[in-house]
Structure formats: structure tokens, C-alpha cells
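K.L.:
sequence first, then the predicted structure:
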Amino acid sequence: MLSDIEIAQTNAQQEMWPITQVAAKLGLTAEELELYGSAKAKITSEAQVRAQKQAPGKLILVTAMNPTPAGEGKSTVMLGLGDALQRLHQKTAVALREPSLGPVMGRKGGAAGGGYAQVVPMEDLNLHFTGDMHALTTAINTLAALIDNHLQQGNQLRLDPRRIIWQRALDVNDRGLRNIVLGLGGPKSGVVREEHFQITVASELMAVLCLTEDQQDLKRRIQKMLIGYNVDNEPVFVHDLHAEGALTLILKDAIKPNLVQTLEHTPVFVHGGPFANIAHGCNSIIATNLAVRLSDYTLTEAGFGADLGAEKFLDLVSQHLVTSPTAIVLVATLRALRYNGGQPLAQNKTSDLAALRRGFVNLKRHLTNLQAYQRPVIVALNQFADDNPAEVELLQQLCQELGIAVHPVTVFRDGGAGAQSLAQSLIDLPVTTGTIKPIYEAKTDVVNKIECLAQKIYHARKVNFSPTAQKQIQELRQQGWDQLPICVAKTPYSFSDNPHLLGAPTDFELQVTAVVPKLGAGFLVVLTGNVLTMPGLPAHPAALDMDIAADGEITGLF
């Protein structure tokens, strides 16, 4: 079979529609688009205002069981399902996160589909797209530069250089920047202090962009971002530095959602890209709200396993949307089930009914967790060519015992035709109304929220707080910030904070290492285990296999 980029290039040369034609399927006019060439566009604020008069359609959340390090195709399934709904004559849109250059150049890719269920133009999307990531990186580092310049120019705010929490960012995996020292080279080179880079998609500014409602809300949220503390241990915010205007200006275009298409011309809003293991893991509410108002069915995904992305979507993000999900699709693979049942990753193409049965406990827990949100849940089995029919039958039997339907999908090979059974089952579901009730009470102490999540979603026996986390929690209480929602950063490979503790562990203790206020985003980030906010590159980065020929043809981009 052709590689993803070969499929995308072949299709683009033959069949990709002008983006104006794709937009027309949703009732968007050419005047409501800001074109970036013929194949991609941003949606104007005027179109967003007009769409607010339209009643929202149905929203479907797509999530997954705990994945293997190889990835299991959740985005591919979602895009193929969007194509399948369109084939069944439903007015459909997809809302997807933007790829980050970190995993694109690293190992995992841009999470924008694959095979015959992907977004085009593939090369543009996975590289610079419309420049949103660059704008975010620039805004993040502009704020950092203004902070260090303030220290150099007299420090009227009396900032404590040891307690500056705002970090620089780069949209590349660069472990060498995790811990560095700034200001070396004498008095003219700035104040010497320790600094820690993070990847752009882990920054609070990315979360702010994805949770904001409009440009004025963006500015208000930026004003509230905490940059550090002064020598009297008082908080210092962006508005104290008077930097919110410049940062909002840098992001004036990045705030507008992007429109592209699948290989089958289903409209796809691609906007924002916070990592789910270290941020809230969902595309922007601007894009999602726009999609649900312009379509009858909108599909959106939550990053990584349901214990991370789906929990954050349901507890955090859905509170900002004009409608709540009417159903949840949980993506599973036989490979991931066997991996969670103890099968080594190197053997993930080998059939093993016993390992699958053992690993089913992982899927079962995700299903049970999701059902607590009182929405219908359906399992989408992403099938590979080497899947054993006996294993498929076993999975269907195990899920049937729980009253859950399983629909095998083959969208990687067949596009939308490979998910029509799943699409029809969503159409046939009875309408579910009402807002999602978060798993924890927002107006409770931060420790209570963490322990509630650890018990109800992760099923931990106990939560341990490091001395650093305990001190930070006390400061949160003193500042009155302890009742904000929480956003847990942890490994995606396990319900626990240990990536090697697979299946459905219960007898473990969750280690909380830090609790950091993200006041612009409106939540507290709870760091657990050894999670990193600046990933590193693997032994053989994908970047080493990429190239561009003299005629401009790109190769090796997955």
C-alpha cells in the first residue's frame, strides 16, 4: 500500500477541491474566507458572528483506550467516520487539532489521519500550515523577552528572578533546552537566572487560544496569565507588565479557525493543538462551536486515552461549548488490547487470544468511566490487515456482555466506505440532551478534586503529594485559586503515572509532583510522575527520512 504522503499527493493532484467549494457545503461564502492558496483558508470573525444565529447540530466525541507507543489511529478513525456520515447524506464537519512539528519531526506524526482517511493538503498541514504555531511560539517568547527586559531595565515590579514561572517555548522536541541558564555574558546580557523551555503546544498560551471565545476574551485571558511572583511573594500578571495588547496583536490571525478537507471533501476545521498528556488536548472551542452551528453532525477528538483527553474534554472543555456531546466513540485496536494484556510491543502483529482477554480490562474501564457521563458509548474497532477474525469475535462478545456495540472499521484502507456501519449506528441513536456534569465538584478544594479524579477515573489507591506540590497547594489556597478546575498531566500509556503499569491497575499510588496555576486558561495543571513538558527526539527521528526534490516533491513525511 502507498504511504500516507503518496496517497495524499496522488489525491491532491487529481481530486482536491478548491476550499471555496468545500466551504460552500457548510453555507460559507467566499467573502467569509481568508484564503491561504486554493486549498486552505481561515474563517472570518464576521462568519463566526453570523453562525451564532444558527441552532447547533449534534456533537460526537471520539476518544480511545490507552494507546501503545506506536499509536492506534484515533484521528484516522474520526476522519473516516466523518466521510462515512457524509456518504450517508449527512451535513458533516470535523473539528481537529493542529499538528505540532515536535511529533512530526520526532516519531508519532501530526495526528491528522492516514491512508485513505486523512486531511489534505497533507504537506502543508504537517509543516507550517497557516502559521498558527509560529505565531503562538512568537507570542510566548515575546512575553518571555519582555519579562527579562523588565528585570534588566530596573525591575519596577520587583519580580523575583527565582520565582518566574513563565517559560519560553519551541515547537520542536529539544531536550537540551529543558533546563538552561539565561543572562550569561556580563551585565549587558541580562539578569542571570534559570530557565526551562517547554514545547509550544504545552504552553498556557496555547490553552488560552483554544478556550477563548473571541478576540476580546483572548485579551482578557492573556491579562490574567501569571508570570511569577515578586520579592514579597505577591503574584505578578501579564496586565502588570502591560503586555496583553502586543500578545493579542501577534495572535490576531491565529485566533481564526482554519478550514481544509478530507480526501473525500468533508470539511475539517483544524485549530489549536494542546497536547493531552500535558495540556487539555482538544481543538479550539471557536472551531468546534462554529462547526456544530454549520453542520448536522460534528466529530471532534480528545487526545490520547480517554483517561486524559476525554476526561478533560468532558470536565473542562464541554462547559464552554454551545452543545454537549450526544454520543462518544471509543477507538480500540486488537494490538492495543493485547499490549495492555502483556504482549510485547515488538510482537504486536501476532494473534494472542489470552493476551486480548487480559487486556480487555483496559477497554472495559474506559467504557465504565465514560458511561458515568451519561452519554451513549460505541466502540470503533480500528482494523489492521493482519487482525485475526477470532479475536474480533471475542472482543464483540466481551463488549456485548457490557451492553456495548462494537463496529469494525477499515477507513485506513477504504476511506468513508469502511465506517458506514458505525456512522449509521450514530444516526440511529436516540437524541441525548442536557449538559455534561463534571466528574468532580468545581467548588471544592484542589486536593479533593485531585483525589476524586484519581479514584473515579484512574482508580488509584492513594494520592501522594510531593513537598513542592504541598507548598504550591497552600499558596493556591491563600490566593483563592484552589477551586479552579484541574488539568492532570501524566503518561498516556497507563491509568497510573507509570507508563509500564498497563491494563486496569488499582493498587497504585498517584504521585503528584507539582500543581501550577494557569489563570488565563482557567485551570490548575497537576503534574504527576515523570511527565515532561519538553519531549525529546527518539534514536531515529522521522526528520532524518524526510526530503524535498528539485521539483518541490516532498518525501518521507509519513
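P.N.:
That came through, no problem.

K.L.:
from now on I want contacts and neighbour counts done on CA atoms only, so please keep to that.
P.N.:
Noted.

K.L.:
and Pro187, how many neighbours?
P.N.:
Around Pro187 there are 10 other residues, counting by other Cα atoms under 10 Å.

K.L.:
what do you get for Glu32?
P.N.:
For Glu32, using other Cα under 10 Å, the count is 19.

K.L.:
again with Glu6
P.N.:
With other Cα under 10 Å as criterion, Glu6 counts 18.

K.L.:
so what touches the helix or strand hosting it?
P.N.:
Glu6 belongs to helix 4-14 when assigned by DSSP states H and E. Helix 4-14 has contacts (Cα atoms under 8 Å, 6 or more residues apart in numbering) with 114-116, 118, 120-123, 263, 555-558.

K.L.:
ok, second structure coming up, stack it against the first:
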Amino acid sequence: MLSDLEIAQQASMKPIVEIAREAGIEEDDIELYGKYKAKVSLEVLKKLKDRPLGKYIDVTAITPTPLGEGKTVTTIGLSMALNKIGKKSIVCIRQPSLGPVFGIKGGAAGGGYSQVVPMEDFNLHLTGDTHAVAAAHNLLAAFIDNHLLHGNELNIDPFTISWPRVVDISDRALRKIIVGLGGKTNGIPRESSFDIAVASEVMAVLALTTDIFDLRKRLGRIVVAYNERKEPVTAEDLRCAGAMTVLMRDAIKPNLLQTLENTPCFVHAGPFANIAHGNSSIVADQIALRLADYVVTESGFGADCGMEKFMNIKCRYSGLRPDCVVMVCSIRALKMHSGKYKVIPGKPLDPGILEEDIDALVKGSENLIKQIENARLFGVPVVVAINVFSTDTEREIETVKKIALDNGAFRACVSEVWAKGGEGGKELAEAVVEACDVPNNFNFLYPLDIPIKDKIEIIATKIYGADGVVYEPEAEKKIARYTELGWDKLPICMAKTHLSLSHDPKLKGRPRGFKLPIKDIRPSIGAGFLYPLCGEMRTMPGLPSRPAGMNVDIDSEGRVVGLF
């Protein structure tokens, strides 16, 4: 079997000018980055404003194993399959971070015969958006320390500074640092930290903004510290927001690429799905929906993470409404959720998980049942996509289909897009078209004008299945303070593990009888949400003992090798 990279390098790509033209984008509205990728001007939205919106599909998943279960593969494959059955589709996905690319997870361009190309460009820098995010973020960090050195006119309390530095590499040695060492000319010594660049609030802002002027306002609202009177200090107060916007003026434009079957693909923004909302950009979706009959996007991690935030955060700010949810699952992941098998990154799968085990499958399918319930809470039809592996048996597949249909799924289909490309997703595409034609009753899970605690408890009890919420003193203090500041009307972006419906990654399946602990709650005022912390959240990953980057090199002809 060819590697993902070998498949991608054998692809028959069209010039991106041609992809744009076929999608309905004029050549004057794109900026070329070589032959096969381009940025799309936001001016195109004005030209398309009178066109009707296409159907809007969010691809999500059950609670994943640490290996992931094919959500991006399904997203890309579904879009190609829709084209196969005569529908005009565009796919919109996030840009990957270099941290996972060189770490253990790998890239995010899909896999097998369901990929976005050029695969090397997709996973390595692309058009530099993440670097622009990092530059804007670090400029603000530099402004803060420079302000302290030159008299601290704003009376910033250094102990309240919450704005770290960022870099787009997994580097655990930078998690905690001390800056300003080496004498007075080097700044004021203080503790600080590094996050990975995609965890920056600037990245979340990029994903949720609607135009350059909205971007400027959001960057200005970013809170970096508090003054001696306990008032928030913002990027606007530091007079840095304008320069940050200038650094982001190209990054705000979505990137246009193509799939292996030449389906247009917007790749734009890459916020984390734990501390942020884990979805690609609003502007990319808005453009795509004016150009295509069907737009397929995806939400990070399971439905309890990215999909919930897609609905309650992204859809609030975009004004867009989904027509269908696709719930990706795999037989092996459902068996893991029985508690009988463990899946550990970098280690071979337990041989038992690859053999037929209906009992484990049925027990683990409680997770699928709950995630279907979660999607239906928003009033949207759910199509279950079973991402098949060669070890899956017909009996296992039929068991999952029956469980899905018995528990509220509109349809349940096998997806073979990894092995067969769009041809392997035609049944899924037909089901999605049917689901999109069913009138739905989309609704948000909570109104914005209720107290912060009420919003948290609605998410905890209805989405996670918790019996209630326990607040630590720091969280109680912050909730009271944020309410005083008028931030209580913002949506909630829960920061929790993606490996369980609960806060505890060891609790698989459908956990019951637990209370959700809220350790702290932090503001992302520029992005436009508050994020409660349900346990320790790692915002700077570390590399494994054998990083994936050790396999990456160039061959004798200068081509990239070892990239998945």
C-alpha cells in the first residue's frame, strides 16, 4: 500500500486558477502562492452577496481514540462524493499546526485517497498564516514587557499578566520561563510561558472574524492583564492592535487548495478544540456557501467538543445554520469505549480489538448513542458514517447501523473514502443530501442572557451527562468578577479533555454519576467567549520519544519524504 504522501505526490492536480474558475471565483479575486495554492480576497463576498446559500454540513465524531478515527478523511471524502453524485460541493477545513505534524499525531490533510493536495504544502507552512498569528501575538507580548520597562503608564500589575509567547513547535522546555534576565536593559524579570501558536487567542480571533474591520476590533479587545485598580488592560490600551491587524491583513484571506479529485478546498485558521472552539474560519464558510450547493466542514475532536462549539459559538457569530451533522465512528474506537481495550499512541493495537467482538462493540456504542443525542439537541438531523477498516466484519457493521438508527440517527452508512476516494462515499453523500432536505429546527443550547454558571451547567449536564458542576474558589471568584465587568453575556467555550465525554480521559464510553469540576475560568474577550478549565489543560505539547519529524527528509531529487 502506498503511503499518504506517495498517493498525494502521484495526484493529477489542476492549476489553482482553474480550480478557482470552476468554483466561480474570478482570477482577479485570487492571489497566487505558486501554481497550486492561492489566497481568496474577501472582496469576493460583495460580488456574491445576492447568491443563495448552499447546504451546510458539519462533520463531527464520537469521542476519538488518541489515534483519531477518520473525521478529516470523511470530511474530504464526503465533499468529493457529493461531486460524484452530481452536486457542486466545497470542503472547508482547518490548517494543521507544525507541532502535531512533527510530533505523534501527524498532519491533517486527510489520508489514503481522500486527501487535500499539495499535501506537503498543506502540512508545512502553507501560506504562512500561522506565522502571521505568531508574529501578531508575540508583538503584543513584546509591547507588554516594553511598557513595563518604560514606566508602566497603565499601572499594569505584573502578577496579572496572562499573555504568553507562542511558537508553532511542540517544545515542552518552554512551558514555563523567566523573561527579563540579564540586567535592566533587558527588561523587568518576571515569570512567563510559551503556548503553541494555534492555542493563541489571535488564532481564535482569525477563525471567528467576519472582515478586516471586525478583526481590528476583536484584536483591540484582547485582555492581557489588569491594572492596580483591577481593571482590564487590552491590546487597544497598549496601542498594539493596529499593528497586529496589519500583520494579519493577508492571513484573514482564506487559502484555496484542491482534493485528490480536484474538489475545491478552503483551508483557513486552526484553533485548538479544547481551549478554543476548534473550527475553521467563518469567512471561508461564508464564501463557500455562496459558491456551492453543499459545503462540508468539520469540527475538532468529538461532538461534545468541536461540534458543541460550532453550534453555540461559531454559528452565533456567523449567523449561519447547519442543515446536517455527520457523525463519524469506527468499529475499533467503539470497542475501545467498552473499556476492554486500550489504544496508546505509538504502540501496536491490541490484537483483540481487530477481531470480532460484538459484546464490546455494543457496550462501547453507548458513546455513539450519547453523541447522536448531543447533535439532536440542536435540532439537526444526524447521519452516522462508519469509517471502515479491513478488519471490520459485516456483523459488526450491521450492529452499529442498527444501534445508530434505533437511537435517532437519520441514516447510518459505511464510508470507504480512505480506500476508494469519492466513489467510496456515494452512499454517504446520498444520505446527506436526503438529510439536508428534511426541515430542521436548529436552536442554540442556551441563551446568552443567562448567568455564566447556568450556561456551564447546561453544557455539563446536557452534553457531557454530568450530574452537576463543582466550582473551585478561583472559578467562583472569576465568575463574580467577569459578571461585574459585563462579560457574562458571552458564550462558553469549555476547556476539557477530548478523550472522554467527562473531564477525566480515563472515563470511556458514556460516563455517568460524575460531577464536572471547574478549576478556573479565563476570558478570551477578543475571540468573544469565556473558557472554563475542567482540569489541567496543556497548551504547549511535548514531543514523543520518537517524533514523527525524525522520518521527514528530502530524497535524491529534492522531494519531501517521510511525511506520513
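P.N.:
Yep, that arrived. As the structure is a prediction and not an experimental result, all values here were calculated from the model.

K.L.:
quick one: stretch 42-49 of structure 2 aligns where in structure 1?
P.N.:
Aligned by TM-score structural alignment, stretch 42-49 of structure 2 falls on residues 45-52 of structure 1.

K.L.:
again, but for stretch 182-193 of structure 2
P.N.:
Under TM-score structural alignment, the match for stretch 182-193 of structure 2 is residues 185-196.

K.L.:
buried ones in that stretch?
P.N.:
Using 16 or more other Cα atoms under 10 Å as the test for burial, stretch 185-196 of structure 1 gives Gly190, Val191, Val192, Glu195, His196.

K.L.:
what's the match for Ala16 of structure 2 in structure 1?
P.N.:
Actually, residue 16 of structure 2 is Ile. It isn't Ala. Ile16 of structure 2 maps onto Ile19 in structure 1, by TM-score structural alignment.

K.L.:
show me what contacts its match?
P.N.:
Ile19 of structure 1 makes contact with Ser38, Ala39, Lys40, Ala41, Leu259, Val260, Gln261, according to Cα under 8 Å, 6+ apart.

K.L.:
okay, and which of the buried residues of stretch 185-196 of structure 1 map to strands?
P.N.:
Among the buried residues of stretch 185-196 of structure 1, DSSP state E puts Glu195 in strands.

K.L.:
among the buried residues of stretch 185-196 of structure 1, which one sits closest to Leu26 of structure 1?
P.N.:
Distance to Leu26 of structure 1, by Cα to Cα, is smallest for His196 among those, at 43.4 Å.

K.L.:
how close does the aligned partner of Val317 of structure 1 in structure 2 sit to Asp250 of structure 2?
P.N.:
In structure 2, Val317 of structure 1 lines up with Lys314, judged by TM-score structural alignment. Using Cα to Cα, to the nearest Å, Lys314 of structure 2 is found at 22 Å from Asp250 of structure 2.

K.L.:
now Val343 of structure 2
P.N.:
Per Cα to Cα, Val343 of structure 2 is found 40 Å from Asp250 of structure 2.

K.L.:
in structure 2, what range does the host helix or strand of Ser75 of structure 1 match?
P.N.:
Counting by DSSP H and E, the element that carries Ser75 of structure 1 is helix 74-87. Aligned by TM-score structural alignment, helix 74-87 of structure 1 falls on residues 71-84 of structure 2.

K.L.:
ok, average deviation of that stretch from structure 1?
P.N.:
Here the mean offset of stretch 71-84 of structure 2 against structure 1 after fitting is 0.5 Å, by mean Cα distance after the TM-score superposition for structure 1.

K.L.:
from the middle of its chain, how far away would that stretch be?
P.N.:
Relative to its parent chain, stretch 71-84 of structure 2 has a centroid offset of 17 Å by Cα atoms, centre = their mean, to the nearest Å.

K.L.:
swap in stretch 441-457 of structure 1?
P.N.:
With Cα atoms, centre = their mean, you get 22 Å for stretch 441-457 of structure 1.
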